[in-house]
Each structure stands twice: as structure tokens, then as C-alpha cells.
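Enquirer: Model the following, please.
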Amino acid sequence: MSKSLLAWYDKSAREMPWRVGPAERRQGVQPDPYRIWLSEVMLQQTTVAAVKSYFIAFTSRWPKVTDLAEALDADVMSAWAGLGYYARARNLLKCARVIASEHDGVFPQTYEALIKLPGIGPYTASAISAIAFDAQSTVVDGNVERVVSRLYDIHTPLPASKPEITAKAEDLTPPQRPGDYAQAIMDLGATICTPRNPVCGLCPWRAQCAGWAAGTHTELPKKTPKTPKPTRLGYAYVVRREDGAILLETRPDKGLLGGMLGWPCSDWNDAPEPAPPVTADWTEIGEEARHTFTHFHLRLKVLCATVDQNTTPETGNFVGKHQFMPKSLPTVMRKVWDLAKPTQG
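Expert: As a prediction, the model looks like this:
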């Protein structure tokens, strides 16, 4: 089965800026562990389409892991803005600095060593060891879960079926070309064995697929119903000084949007108390800024004010109007700005 999948991959592999394709591999080109690691961290809970431009920007600005290790935290967080799940960016810097200081800027090659690094869990350690170093590691992401569930007609809902899926995926992983195989099975899930309308007629594994034979493949994988997300409320304050400077604050390192620039806000909960950063005549924008995080929905009331040159805020610092870059804000904070900017001139 691995031979048929690899033969399909040799003809159908997706082109990605971090990937060394099968033709290049045959010519002896080796993957760069830094680029594999960076792409895998970026791809966690994010799509390939969303990641490509960020990956190109990061590797252009910081082409080596030692370059990233020397970067300013604020620069990296700003470059990450909009990609979401900001703890990944903080761990990215921690990991780069550990590799630079404790491993002489060289990525360790084994799963056991990789998983000890900040921000690298079982999936990422397996992916790096397989793709970058051609180790026989079993890589299981959402695409692989779907392919294996259908291939073996597994009806136990996720996440309870994860151990069985992982065991089956391990049995499938070959000792020859395991890095290409890991990418091949993920490509199969992304392009052929898709969540809806799988293209079974083009699948190299159709003849072996128990789900296809049983006619149940489109129902799989089954998933345990998710608990509805709660909604939290809050206030966001957009303050402009008379000279055009904008009041921003750096959020605490721990917690949501840790280390990111944003507007001064109240707590986010069921019944938030107003927490204006300055005394001012506030104007409430009629529309709320709405955003969904992993575990809850957020609705922010947006309040705006203009203050004089002598105002000292209780939190945050004023940023000159020419230094203020909305694109450096995380998505929810950009949504606040999109509502507030018509009042800011």
C-alpha cells in the first residue's frame, strides 16, 4: 500500500514553499529542518492557504533558526498577527532560542529529543523527524485521521478512536521513504479523501478501502458532538490623542493574545465592569466587535474618545500616528479598529 501511495505522490505531490518535492529528493536535495519546523508550527489548527504568505515573510526576514532566535519578541509577535493561536508564536521564539543556545543552532534529529523542545508536541515531533530526517515516525493529523478511519471503516467517534487510528497508521508507515510517505498520506486526505465529496475514483487506495466497500466512507470519521461554546462580553477602548497618537497596550504574556499589542480592554466574562484607561467623554460605537476563539465567542462593545496632549493613561502607551500599524494587531483587535476608525479621522 505504501508503494502505491508513494507512486501517486510522485506524480501528484502538492507544491509548497517549505516542501522538498519527490523529484528534488531523488536528486539528493535535503529538507531544511528549520523550514519544516516553522511550517508545522504555523499549520497547527490553520490552513495551508492561510500559512503560505506568513511562511514566506518569516523565512525572508529570518532565514535561519539562529536569525529567529535573535529577533525581538515584539517583531515576531507583530509578524505573527492575524495567524491566531498566539501561544505558538511565543513558543516559536522559546524553541528557536533553545536550539541556538543549547544545540548550536542545529535541530536534534530524533523524536525523543525534539519533543523536549518548547512548543513541540507528539504530532510536531513526529512530523519533523519524518519529513526533515526521514525517520520512520508515524504522523497523524486531521487528514490522516480521516483517511485511516475510512480505510479501515472505523466507526468509533473521535477522539476516542485516536489510539486505534494511530496504531493503524503506524502499521502503514514504511521504512522506505517515510518522510515522503508522511506527506503523501496528508496530501491524500487534503486533495482526494476530502471531508466532503471525496474523489474516490482517483484514490490509489480505493481497492483496499473498507469504508468505500461498505458505502460508509462519507460518514467517517465520526466525531463526538462538541459542547456549545459560551459567549463572553467585554469593553474595548480606542483613544486618540489630539496629535493623532493612538493608545495601545501590550497584553500580559500569559493568557489569550499574550504578548500582543491591542486596545485597552475590560475583563472578558459574563458581566464585565467598564474599565476605561483614561477619563474622557466616551462615544460608544453602535456595532459590537465579534470574534470566536477556540473555547468561546467574544462580543466587545467599542468605545472611542479623543484626549488632550497632557493625558496620562492608567494603562498602555500612546503610539505616534505614523508608527501605528493596524496590520500588527491580532484579528479581534483589527475588528475593533475597523469599527472605530471612521471616528478617528
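Enquirer: For the rest of this, base every contact and every neighbour count on C-alpha atoms.
Expert: Fine.
Enquirer: now what about stretch 163-178, what contacts it?
Expert: Contact with stretch 163-178 is made by 1-2, 130-131, 134-140, 144-145, 148-149, 181-182, as judged by C-alpha atoms under 8 Å, 6 or more residues apart in numbering.
Enquirer: Let's compare: structure for the following, please.
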Amino acid sequence: MNEELEKRIKKVIAKKFGEDLVGWFEQEMRELPWRESRDPYRVWVSEIMLQQTRVDTVIPYYNRFMEQFPSVEALAYAPEEDVLKVWEGLGYYSRARNLQSAVREVHESYQGIVPDNLKEISSLKGVGPYTAGAILSIAYGKPEPAVDGNVMRVMSRILSIDDDIAKPASRKKFEAAVRAIIYEENPSYFNQALMELGAIVCTPTSPSCFLCPVQSHCTAFAEGTQHELPVKSKKKAAKTVELLTVIAENNKGKVLISRRPEQGLLANMWEFPSFERTPGLNAGQQMTDYLQSDHEVEAILTEEKWMTQDHIFTHLVWKMQVGRLNVTNEPVLTEQMKWVDQAEIEKVAMPVSHRKIANAWKESTEKGTEK
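Expert: The predicted structure is shown next:
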């Protein structure tokens, strides 16, 4: 930490930044379901869900999750498929799997009590510095920094830090800065207030500086540089992959779905058979060949481009062309495949893109039945 930054930190401490921030939070904090209790398990679940996801999106998922898995023990013993089903649509499914794995360790190694020290809690799967700091400060009142994107944005402006927040090395500087100014009388509210300020006042492109409760502490506002901070380098463009996706329906009105591998993107979730398209070749022929060669399913194409569906990940874009086929044989399926009807497909955990296809299939089938 350089000398100039140390001076700014001493200045905001002397001007009682923490008191002003916490005082504002006590008056203006939003009513959110995870704030109703300081139970470390509930804090933990909420913080994992809130990673890279908006608060409004998380609220119904959090409520459903806590209704089904209200305790460490309940989540530890739950089948993974049930956990993924409740998580369906929230994205970043590795978060759910890591959370359950870590909760099982808490149940088995810590008598179901979430650790209250940095060393032990940081050893749990999926618990990085931010999550550890959030649980320790919010649930246990420990003066640990919890630095996420919102906090880095706020602190970059308050202390005029121009390090690139997209670089992992920068986080250490921000953590040190927060640790230096954390309000030790109430670290729970201090960390939550920093996050809240970044979410609703000190926003990325149009900060509401004249509504800011700590405007008098802000170096960037005093210097007129609030719109230039934080410094953040651009991400690489997402890779686009063209996929062919198959609705293969048998004579009983059931469709074929397959489970994704145990490791990697969307691990263990169910989907319609899907594969990367070979450019220049007929799409319908590729679909029938794929079913035959990979799954020993013989089928007749009925509609080569029944619908299209795009899905955007942080690093990847799926452009999906969906075809419909009628299966003409009775193949022997592996454990990773099964036939499902309209009711059964509702019970399996599917990625958002495939759930949209499933809903469209159900709707078209129901209309066909009405005719």
C-alpha cells in the first residue's frame, strides 16, 4: 500500500466514515429475506446465490431453497438432483454443487456448525475470500473484509484507487483497504452497507453522488473523477458455438433426454440430446446420424428447424437449432438417458435453454391433443 493511499485511509477513518456509513444503513437498509436472521447457514446460502446474480432474481430462489433445505442437515442429506432442481434457472450450477459439498463437510466434520474462523471456513469447497468474509462478518460479527465487485467500485471512488479491478491481484489491495477502515463496532452492518451502497447509490455508470451518505468522504467526488472509476479492463469476447438439439419422440409420446457429464459446464443436468454442428452439412441428416451413432436410436426427421434458442453464458454463446424426430425403434438406453412424458420432464433439473425448449414442446403437444 503506497503512502498516498495510507493518507486517504487515515483521513476517512478520522472523519468517521464507518459511523456515517453504518448510520445510513440502519435507516435505509432494504428488507431482504436473508437479513431476517444471522444464522450463518442462511447467510452462506444467500451469499452464494448472490454471486453474479441480481438481488431481485435471488429472492424467490432463496425462499424456495430455504423452505426445502432449512438447515445444514437438510441440505447435507438431500439428493443432488433435488438441489439442482430448486436451483434451476439461477445459473452457475457449480455454485450449488460446491455449496452442498461444503455443507456436507460442515455436517460431518464440524457437528453441523458453520466454522467461525477464517482458516476453517476458507478450507470449505467454494468458499473464497469474499464468501468467508461475508459469513464471518455478517453472521459472527468478525472484522473481516468482504470484497466483491460492488465494494471494489465503492472503495475505488472513496479512496481514488485506480488499480484494474478485473485483475485478481487488485483484490488484495482493496481487501487491505477495507480491513484498515472496517467499523469494528459493527462489522456486519459495515460490510452490508458497503455492498448496499454499491448496489443502489454508487452504481457503475450513473452514481447518485448527491444522495450518497458518505459523499463528504469521497476522494473521487471531490476530484470529479467518479465517472472514471473504477478502472476495469474489458473481457474477451464470448465464443459462439452452433449446436443441433434433438426432440426425439417415441410412439408413446415421450421424449428422449440425456444427462450431462459429472464434470464441466452444467454438470449432471438433464437436456435434450445436443451436439456441435458440422458446418456445410445438412442439419437434419446430422441429427439422425447422431442419434444412430451415439445412442443407437433410429428416427425419422419431421422438422429440421422446429425452433431456435440462444443462450448466453459469461464466456460462451450457444446458438441452438432444434429439430423434431419420430423414433422408430426401441433402443436400450444407458443410465444417462431416459424417456420422459410431459409430467416427468417437469421434475428433472434442466438448463434454462433446454427448459424453454421443453416448455415449447409441451405447449405444441397440448395444442396437438386439443385438435
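Enquirer: TM-score for the pair, please.
Expert: Remark: TM-score between the superposed chains equals 0.90 [TM-score structural alignment, normalised by the length of structure 1]; 336 aligned residues with a C-alpha RMSD of 2.2 Å.
Enquirer: related to what we said a few turns ago, of the contacts of stretch 163-178 of structure 1, which belong to helices?
Expert: In helices, defined here by DSSP state H, the members of the contacts of stretch 163-178 of structure 1 are 2, 130, 131, 144, 145, 148, 149, 181, 182.
Enquirer: Please tell me I have it right and the first one contacts residue 183.
Expert: It refers to residue 2 of structure 1. No. With contact defined as C-alpha atoms under 8 Å, residue 2 of structure 1 does not count as touching residue 183 (11.8 Å).
Enquirer: Now the spatially most central residue of structure 2: closest residue in space that isn't a chain neighbour?
Expert: Against the mean C-alpha coordinate of structure 2, by C-alpha atoms, centre = their mean, the closest residue is residue 92 at 4.5 Å. Among residues not flanking residue 92 of structure 2 along the chain, residue 266 sits closest, at 7.7 Å (C-alpha to C-alpha, 6 or more residues apart in numbering).
Enquirer: In structure 2, what residue corresponds to residue 291 of structure 1?
Expert: The alignment partner of residue 291 of structure 1 in structure 2, by TM-score structural alignment, is residue 311.
Enquirer: number of nearby residues for its match?
Expert: 14 (other C-alpha atoms under 10 Å).
Enquirer: How about the secondary structure of the residue nearest to residue 92 of structure 2?
Expert: Classification of residue 266 of structure 2 by DSSP: H, G, I helix; E, B strand; the rest coil places it in coil.
Enquirer: quick one: what's aligned to it in structure 1?
Expert: Aligned by TM-score structural alignment, residue 266 of structure 2 pairs with residue 257 of structure 1.
Enquirer: I figured that match hits residue 86, correct?
Expert: Yes. Proximity of residue 257 of structure 1 to residue 86 meets the contact threshold set by C-alpha under 8 Å, at 5.6 Å.
Enquirer: so how far is residue 96 of structure 2 from the residue nearest to residue 92 of structure 2?
Expert: Here residue 266 of structure 2 is placed at a distance of 11 Å from residue 96 of structure 2 (C-alpha to C-alpha, to the nearest Å).
Enquirer: what about the two, which has more around it?
Expert: Remark: of residue 266 of structure 2 and residue 96, residue 96 carries more neighbours, 22 against 19, as counted by other C-alpha under 10 Å.
Enquirer: residue contacts, the more buried one?
Expert: Neighbouring residues of residue 96 of structure 2 by C-alpha under 8 Å, 6+ apart: 83, 84, 87.
Enquirer: again with residue 262 of structure 2
Expert: Listed by C-alpha under 8 Å, 6+ apart, the contact partners of residue 262 of structure 2 are residue 268.
Enquirer: Structure 2: matching residues for stretch 213-231 of structure 1?
Expert: Stretch 213-231 of structure 1 corresponds to residues 222-240 in structure 2, going by TM-score structural alignment.
Enquirer: residues of the matching stretch that come out buried?
Expert: 226, 229, 230 (16 or more other C-alpha atoms under 10 Å).
Enquirer: and what of stretch 5-15 of structure 1?
Expert: Neighbour-count burial for stretch 5-15 of structure 1 flags 5, 6, 8, 9, 13 (criterion: 16+ other C-alpha under 10 Å).
Enquirer: quick one: it aligns where in structure 2?
Expert: Aligning stretch 5-15 of structure 1 against structure 2 (TM-score structural alignment) gives residues 21-31.
Enquirer: quick one on the thing from earlier: would a markdown table of the ones in helices among the contacts of stretch 163-178 of structure 1 with neighbour count and distance to residue 267 of structure 1 be doable?
Expert: What follows is those, written out as a markdown table (neighbours: other C-alpha atoms under 10 Å; distance: C-alpha to C-alpha, whole Å):
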| residue | neighbour count | distance to residue 267 of structure 1 |
| --- | --- | --- |
| 2 | 19 | 52 |
| 130 | 25 | 43 |
| 131 | 27 | 43 |
| 144 | 24 | 39 |
| 145 | 25 | 38 |
| 148 | 26 | 43 |
| 149 | 29 | 42 |
| 181 | 27 | 47 |
| 182 | 25 | 43 |
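Enquirer: and which of those is nearest residue 68 of structure 1?
Expert: residue 131 (21.2 Å; C-alpha to C-alpha).
Enquirer: Can you find the partner of that closest one in structure 2?
Expert: Match for residue 131 of structure 1 (TM-score structural alignment): residue 138.
Enquirer: Give the aligned equivalent of residue 247 of structure 1 in structure 2.
Expert: The pairwise alignment with structure 2 assigns residue 247 of structure 1 to residue 256, based on TM-score structural alignment.
Enquirer: Any figure for the gap between its match and residue 242 of structure 2?
Expert: Residue 256 of structure 2 is 21 Å from residue 242 of structure 2, by C-alpha to C-alpha.
Enquirer: Who has more neighbours out of these two?
Expert: residue 256 (21 against 16).
Enquirer: Quick check: the stretch of helix or strand that one belongs to compared with structure 1, mean distance?
Expert: For residue 256 of structure 2, the host element (DSSP states H and E) is strand 255-259. With mean C-alpha distance after the TM-score superposition for structure 1, strand 255-259 of structure 2 departs from structure 1 by a mean of 1.5 Å once superposed.
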